[in-house]
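*Asks:* Have a look at this prediction, sequence included:
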Amino acid sequence: MNKTELIDHIAQQAEISKAAAGRALDAVIGGVKGTLKKGGSVTLVGFGTFAVGKRTARTGRNPRTGDAIKIKAAKVPKFRPGKALKDALN
C-alpha cells in the first residue's frame, strides 16, 4: 500500500474527503517526525512504538574500489510493533 492508497482507505473508513484524509495523514506523519527529531518516542497503543536509535561510527568498505571508508555515527528511526499488531498477523 502506498500513500495514495492509504489516503483513499482513510477517507473511505472515516467517511471524510480525500483532501481531509490527506491532511490528517500528513499531520500524523509530521507529529511523529517532530517528536523523533526532539529525541522522543511515539507510542500508539495496540499498534507500536516509534523511537530514535543510535548507530555508532564504523569503518566500511567501498564496494567498487575496496578502500576503507569512515561511516559517521547517525540517529535512526526504529519501530517496535505492539502486541495487538503482532497478534493480528499470526
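*Replies:* Everything's here; your move.

*Asks:* For the rest of this, base every contact and every neighbour count on C-alpha atoms.
*Replies:* Fine.

*Asks:* In the chain, mark out all the helices, start to finish.
*Replies:* Along the chain, counting by DSSP state H, helices occupy 3-14, 18-37, 83-89.

*Asks:* measure the residue of the chain positioned farthest from its centre to residue 3 for me?
*Replies:* Among the residues of the chain, the one whose C-alpha is farthest from the average of all C-alpha positions is residue 65, by C-alpha atoms, centre = their mean at 33.3 Å. Taking C-alpha to C-alpha, to the nearest Å as the measure, residue 65 and residue 3 are separated by 38 Å.

*Asks:* In addition, the following structure is provided for comparison:
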Amino acid sequence: MNKQELVDAVAAATGNGKAVTGETIDAVIAAITGAVTMGDTVQLIGFSAFSTGARAARVGRNPATGVEIQIPAAKTVKFTAGKAFKDAVNGA
C-alpha cells in the first residue's frame, strides 16, 4: 500500500474527502517526525511506538575494494509494533 492507497482507504472508511484525508495524514506524519526528531517517543497504544536510537561509530569495508572505512556514529529511528498490531499480523 502506498500513500495514495492509504488516503483512499481512510477516506472511504471515514466518509471524508480525499483532499482533507491527505492533509490529515500529512499532519500526522509531520507531528510524529517532529516529535521523534526532538528526541521524544511517540506511542500509539496497540499500534506502535516510534523513538530514536543511537548507532556507534564503527569500522566497515568498502565491498568493491575491500578497503576499511570509518562509519560515523548516527541516530536511528526505532519502530516497535504494539501487541494488538502484532496479534493482528499473526492472526491471533
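*Replies:* Thanks, I have it. Since this is a predicted model, take the numbers as computed values, not measurements.

*Asks:* Need the TM-score from the superposition.
*Replies:* Structural agreement between the two chains, given as a TM-score (TM-score structural alignment, normalised by the length of the first structure), stands at 0.97; 90 aligned residues with a C-alpha RMSD of 0.7 Å.

*Asks:* To residue 69 of the first structure, which of the helices of the first structure lies closest?
*Replies:* For the helices of the first structure, proximity to residue 69 of the first structure was assessed by C-alpha to C-alpha; helix 18-37 is nearest, at 27.1 Å.

*Asks:* Going by neighbour count, list what's buried in the closest one.
*Replies:* Using 16 or more other C-alpha atoms under 10 Å as the test for burial, helix 18-37 of the first structure gives 18, 21, 22, 25, 32, 33, 36.

*Asks:* Among those, which one sits closest to residue 83 of the first structure?
*Replies:* Each of these was checked against residue 83 of the first structure using C-alpha to C-alpha; the closest is residue 32, at 20.1 Å.

*Asks:* For that closest one, which residues are in contact?
*Replies:* Taking C-alpha atoms under 8 Å, 6 or more residues apart in numbering as the criterion, residue 32 of the first structure is in contact with 42, 50.

*Asks:* Just give me the residue right at the centre of the second structure.
*Replies:* residue 79 (5.9 Å).

*Asks:* tell me which of the buried residues of helix 18-37 of the first structure is nearest to residue 46 of the first structure?
*Replies:* Of all those, the one with the least separation from residue 46 of the first structure (C-alpha to C-alpha) is residue 32, at 16.4 Å.

*Asks:* still on that earlier bit, export the helices of the first structure to JSON lines and append columns for distance to residue 72 of the first structure.
*Replies:* Conversion of the helices of the first structure to JSON lines gives the following (distance: least, C-alpha to C-alpha, whole Å):
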{"stretch": "helix 3-14", "distance to residue 72 of the first structure": "31"}
{"stretch": "helix 18-37", "distance to residue 72 of the first structure": "18"}
{"stretch": "helix 83-89", "distance to residue 72 of the first structure": "34"}
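
*Asks:* isn't residue 36 of the second structure right up against residue 53?
*Replies:* No. With contacts defined as C-alpha atoms under 8 Å, residue 36 of the second structure does not count as touching residue 53, sitting 10.1 Å away.

*Asks:* Report the set of residues contacting both of those two.
*Replies:* The overlap between the contact sets of residue 36 of the second structure and residue 53 (C-alpha under 8 Å, 6+ apart) consists of residue 77.
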